[in-house]
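A.B. asks: sequence first, predicted model second:
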Amino acid sequence: MAKMRGEAEVVLLDSEGRKESEKEGVILLIWVDDLLIAANNNGSLSDVKEMLKRKFKMKDLGELKHFLGIDFTQSQGEIKMSQKRHIAKMLERFGMSECKPRSTPCEQKLHFDTEGEVIDSTGYREIVGSLIYIMTCTRPDLSWIVSKLSQHLAEPKQQHWAAAKQLLRYLKGTIDQELHYKKSEESLKLEGYSDADWAADQNDRRSTTGYCFSLTENGPVISWKSRKQPTVALSTCEAEYMALAATTQESMYLVQLLKGVDRNSPHVPVKIYEDNQGAIALSKNPVSRQRSKHVDIKYILYDLHMLRGRYLLHIVLLQIW
């Protein structure tokens, strides 16, 4: 059994309700009173359905098409995920169904200052809360701006409200975007990308951590996050190092989850891409130096897993035009 975020659980059973064998298995995802059932053959799927019907009062809704505000389109060897209907309802709720669409989620080099009159936070919190759910489920392209907007829930100002409205216009123009997962002929290997924006916030000079993961080299992402770092980094190396620690922490969770779902694949070592030479050198040789001895001890977690050979750190080569 492997825990998922929220109230969901992934349970692996065979067709008789016992633990999964190596040859065949059924995955149950449970969210309160809703269940998703996945199997590698129709026979096992039917057997598990009948077993559950004998023990519980339940209704079979057929092939998965809609779940928790997410639309699913299934075909041979591929699954598409989107939230088109959910976004359309949200735009109508906030009076933006007929708004002019935008091609970008926010302005370039967006900066929120501390000036301006505080507005009513109720409507702003409703919009940001809805955006957080969409970003978490199917829209990794919203991660950075939604993270910025969520930092001002207590005392939002007109500039924050304007940025939130622009994001709704962006959703209007990109409502048909979806995550597209295809069956891979190659073995799945977890790959991650880590980055940091040093001293990005001009008000408190804290940096921003960003990472994403996929299971194939050119495949869609399965996990993503953009988050403000809890402490002030004194250098780009330190900011990137803290981002690597967060990326490693997420990869540990994903490896545990993947091992529960697919026990035949090792899923290690995890390949993580990083573009900062200083952070790479510090992670491979975490000795105490004048410029790094102040780094919080919790980030040594990353070094321990590096030394155990569970992660391969790669340098990302950037070409500047």
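C.D. replies: Perfect, thanks for sending it.
A.B. asks: please make it C-alpha for all contacts and neighbour counts, starting now.
C.D. replies: Noted.
A.B. asks: how many neighbouring residues does the residue lying closest to A196 once chain neighbours are set aside have?
C.D. replies: With C-alpha to C-alpha, 6 or more residues apart in numbering as the criterion, A196 has its nearest non-adjacent residue at 4.7 Å, and that residue is T209. Residues lying near T209 (other C-alpha atoms under 10 Å) number 26.
A.B. asks: and for the one 4 residues further on?
C.D. replies: Taking other C-alpha under 10 Å as the criterion, the count of residues near F213 is 24.
A.B. asks: list the contacts of it.
C.D. replies: 190-193, 221-224 (C-alpha atoms under 8 Å, 6 or more residues apart in numbering).
A.B. asks: which one of those is nearest V118?
C.D. replies: Lowest distance from V118 to these (C-alpha to C-alpha) belongs to W224, with 31.3 Å.
A.B. asks: any chance of the contacts of F213 in TSV, with neighbour count too?
C.D. replies: What follows is those, written out as TSV (neighbours: other C-alpha atoms under 10 Å):
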residue	neighbour count
L190	21
E191	23
G192	25
Y193	20
V221	18
I222	16
S223	18
W224	21
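A.B. asks: among those, which lie within strands?
C.D. replies: Counting by DSSP state E, these place 191-193, 221-224 in strands.
A.B. asks: let's bring in a second one:
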Amino acid sequence: MLEAYGLRDAEPAALPMTPGSVLTPSDGKGSNLPYRALLGQLHWVAGCTRPDIVAAGSAFSRFYTTYGAEHFVALKQVVRYLKGTLQYELMQRCVFLSTTEVEIIAMSEGAREVKYILNVLDGLVYNTQSGAHVPTELGMQERTEIMVSDERHHVTDKAV
């Protein structure tokens, strides 16, 4: 595909489409360009192995009959993006055979995350003893009423 469209030595693109670019229908002066052929090839690639270019393919499909030279140049950016991302591979580590298996593995991963977070929290040093004794010790009551006079902060006092 790179050689067919003269992009063998082209600079790879970081994104399949330029952010913020707005394409408008053309008057059809680019009808001699192989826009439809390239678009069809990109749809095939997107359907088989590259779902990351589906949105770009969909955007360019809007101009299937009203394309121009600017559309063809923008479409070739998708090819340049593919050139720059040839090394991309699937990220899944294994193929699951059932939804039950997926749910079990997801629960296991979630439990591992919770265990990690609990280990991190255990490592934090905190002391709640002074706050726990305030509502129960009578000698502290007068001073704490001055420190926290708002009624909504006395929920623990009523709960004890």
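C.D. replies: It's in. Treat the numbers as computed from the prediction; the structure is a model and nothing was measured.
A.B. asks: for the residue nearest to A196 of structure 1, what are its contacts?
C.D. replies: Listed by C-alpha under 8 Å, 6+ apart, the contact set of T209 of structure 1 reads 194-197, 225-229, 239-240, 242-243, 246.
A.B. asks: how far away is it from H160 of structure 1?
C.D. replies: Using C-alpha to C-alpha, to the nearest Å, T209 of structure 1 is found at 21 Å from H160 of structure 1.
A.B. asks: any idea which residue sits dead centre in structure 2?
C.D. replies: Central residue of structure 2 (C-alpha atoms, centre = their mean): D52, 11.7 Å from the mean position.
A.B. asks: in space, what's closest to the aligned partner of that residue in structure 1 - neighbours in sequence excluded?
C.D. replies: Matched by TM-score structural alignment, D52 of structure 2 corresponds to D141 in structure 1. Using C-alpha to C-alpha, 6+ apart and skipping residues adjacent in sequence, the residue nearest D141 of structure 1 is M135, 7.5 Å away.
A.B. asks: what are the buried residues along stretch 46-61 of structure 2?
C.D. replies: Residues of stretch 46-61 of structure 2 classed as buried: 46, 50, 53-54, 56-57, 60-61 (neighbour count, 16 or more other C-alpha atoms under 10 Å).
A.B. asks: rebuild those as JSON lines, extending it with distance to T144 of structure 2 and secondary structure.
C.D. replies: Output for the buried residues of stretch 46-61 of structure 2, formatted as JSON lines (distance: C-alpha to C-alpha, whole Å; DSSP: H, G, I helix; E, B strand; the rest coil):
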{"residue": "A46", "distance to T144 of structure 2": "66", "secondary structure": "helix"}
{"residue": "R50", "distance to T144 of structure 2": "64", "secondary structure": "coil"}
{"residue": "I53", "distance to T144 of structure 2": "63", "secondary structure": "helix"}
{"residue": "V54", "distance to T144 of structure 2": "63", "secondary structure": "helix"}
{"residue": "A56", "distance to T144 of structure 2": "63", "secondary structure": "helix"}
{"residue": "G57", "distance to T144 of structure 2": "66", "secondary structure": "helix"}
{"residue": "F60", "distance to T144 of structure 2": "68", "secondary structure": "helix"}
{"residue": "S61", "distance to T144 of structure 2": "70", "secondary structure": "helix"}
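A.B. asks: so which of these comes closest to R80 of structure 2?
C.D. replies: The nearest member of these to R80 of structure 2, counting by C-alpha to C-alpha, is I53 at 11.7 Å.
A.B. asks: who's in contact with the closest one?
C.D. replies: By C-alpha under 8 Å, 6+ apart, the residues touching I53 of structure 2 are 16, 42, 46, 78.
A.B. asks: could you dump these to JSON lines with distance to M1 of structure 2?
C.D. replies: Formatted as JSON lines, the contacts of I53 of structure 2 follow (distance: C-alpha to C-alpha, whole Å):
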{"residue": "P16", "distance to M1 of structure 2": "15"}
{"residue": "L42", "distance to M1 of structure 2": "9"}
{"residue": "A46", "distance to M1 of structure 2": "14"}
{"residue": "V78", "distance to M1 of structure 2": "11"}
